[in-house]
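Enquirer: Here is a sequence with its predicted model. Questions after.
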Amino acid sequence: MPAINIGINETDRKKIADGLSHLLADSFTLYLITHNFHWNVTGPHFNSLHAMFMDQYTEQWNALDIIAERIRALGFPAPGSYKEFIELSSIKEVTSVPTANEMVKILVEAQEATARTARSLFDVVDAANDQPTADLLTQRLDVHEKTAWMLRSILA
């Protein structure tokens, strides 16, 4: 395979890909939790939460491919196993079926954790002059911060 010559040295590309791997792991864990809650939510707000969780996990699912493909464009393999995601994610698995209110609280925390992971990459991305990754991060931050706000509003 020909060497990659996109104007970002290999060391910086590796740092960015490693950071994006953490973001991918957080994003996948968030996706899985949200889909689980969609399946298992109960209570008086079932219809609205069930539909909202579906919208959220659908958006998250589509984002996974974008993040993984950016890692690949930088020249590194994207993580893709549960084992890798568990090791890389800052979000803990949810193995129980919490109440609807607890589900919303957990999702707020997971959305915010994913936003923090995305935000933590800007220093290395900016130093490497990597605008495509910066754009991806900005778009993901917008989604996670807005979704966290909407979920927090349910708890008010």
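Expert: Received the coordinates, thanks. Residues are numbered from 1 along each chain as shown.
Enquirer: only C-alpha atoms for contact and neighbour calcs from this point on.
Expert: Noted.
Enquirer: Name the single longest helix found in the chain.
Expert: Longest helix in the chain by number of residues, with DSSP state H as the criterion: helix 10-40.
Enquirer: Following the chain past that helix, name the next helix or strand.
Expert: Once helix 10-40 ends, the next helix or strand along the chain (criterion: DSSP states H and E) is helix 46-73.
Enquirer: mind checking how far the one residue sitting closest to the centre of the chain is from residue 64?
Expert: Closest to where the C-alpha atoms of the chain average out (C-alpha atoms, centre = their mean) is residue 27, at 2.3 Å. As judged by C-alpha to C-alpha, to the nearest Å, residue 27 and residue 64 stand 7 Å apart.
Enquirer: got another, please set it beside the one above:
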Amino acid sequence: MKTNIGISDENRKAVSDQLTKLLADEFILYTKTRNAHWNVEGPDFHTMHLFFESQYEQLDEIMDSVAERIRKIGHYAPATLTQFLQLTHLTEKGADKNDSMSFLKELLEDHESIIEFIRGNINPIANDFNDAGTSDFLTGLMETHEGMAWFLRAHFK
């Protein structure tokens, strides 16, 4: 059945295109955070192992919510590694070392990149594509990433 939610097909497609890029970024960040969880070494291993676990658990929920948002507006979410690598703004480059500070720095940069991407889409999605719901969703998601970035950034003080 056709999606009839008060947003034109063209606008829903434009919004979906941005959300698929975001989903790809979230998946890459999730994978990099899992890598940090699995491979961190050093005297702070236990603490950082648990910290990275809490971060990837949050990212898992975020990925699901972004994919579901794509579906709510009538499109299909990308779900292959090939698609994610084609769509992402992030790189797969890993930390040079397996110490917590290297992982923290890389993950912080990725969160900040996602925050900037989201922030740049909030108003256009509401104003240009008439999708206040997705705009509101993105605002909440941006705030979640800001909180996660704060937790990462606090390790550098």
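Expert: Nice, thanks for sending it over. Computed from a prediction, not measured in an experiment: that's the story for all the values here.
Enquirer: Flag every buried residue along the longest helix of the first structure.
Expert: By neighbour count on 16 or more other C-alpha atoms under 10 Å, the buried set for helix 10-40 of the first structure is 10, 12-14, 16-38, 40.
Enquirer: Just want the angle from that helix to helix 46-73.
Expert: For helix 10-40 of the first structure against helix 46-73, the angle by axes from the mean of the first three to the mean of the last three C-alpha atoms, to 10 degrees is 160 degrees.
Enquirer: so what does helix 10-40 of the first structure touch, helix or strand wise?
Expert: With contacts defined as 3 or more C-alpha pairs under 8 Å, 6 or more residues apart in numbering; DSSP states H and E, helix 10-40 of the first structure has these neighbours: helix 46-73, helix 82-88, helix 100-119, helix 122-127.
Enquirer: Check these for me and report the most buried one.
Expert: A comparison of those by mean neighbour count, using mean count of other C-alpha atoms under 10 Å, puts helix 100-119 on top with a mean of 20.
Enquirer: what about that helix, how far off from the second structure?
Expert: Superposing on the second structure places helix 100-119 of the first structure at an average distance of 0.9 Å from its equivalents, by mean C-alpha distance after the TM-score superposition for the first structure.
Enquirer: gap between stretch 66-83 of the first structure and the chain center?
Expert: Relative to the chain's own centre, stretch 66-83 of the first structure is displaced by 13 Å; criterion: C-alpha atoms, centre = their mean, to the nearest Å.
Enquirer: Can you pull out the residues in contact with it?
Expert: Residues from elsewhere that reach stretch 66-83 of the first structure (C-alpha atoms under 8 Å, 6 or more residues apart in numbering): 4, 13-14, 16-17, 20-21, 23-25, 85, 133, 136.
Enquirer: nearest to residue 106 of the first structure, of these?
Expert: Nearest to residue 106 of the first structure among those: residue 25, at 16.7 Å, using C-alpha to C-alpha.
Enquirer: quick one: that closest one and residue 128 of the first structure, what's the gap?
Expert: For residue 25 of the first structure, the distance to residue 128 of the first structure (C-alpha to C-alpha) stands at 23 Å.
Enquirer: What residue, apart from its backbone neighbours, is nearest residue 133 of the first structure spatially?
Expert: Computed as C-alpha to C-alpha, 6 or more residues apart in numbering, the closest residue to residue 133 of the first structure that is not its neighbour in sequence is residue 125, at 6.8 Å.
Enquirer: I'd say the residue nearest to the centre of the first structure and residue 59 touch.
Expert: No. Taking contacts as C-alpha atoms under 8 Å, residue 27 of the first structure lies outside contact range of residue 59: 10.5 Å.
Enquirer: what kind of secondary structure is residue 78 of the first structure in?
Expert: Look at residue 78 of the first structure: counting by DSSP: H, G, I helix; E, B strand; the rest coil, its state is coil.
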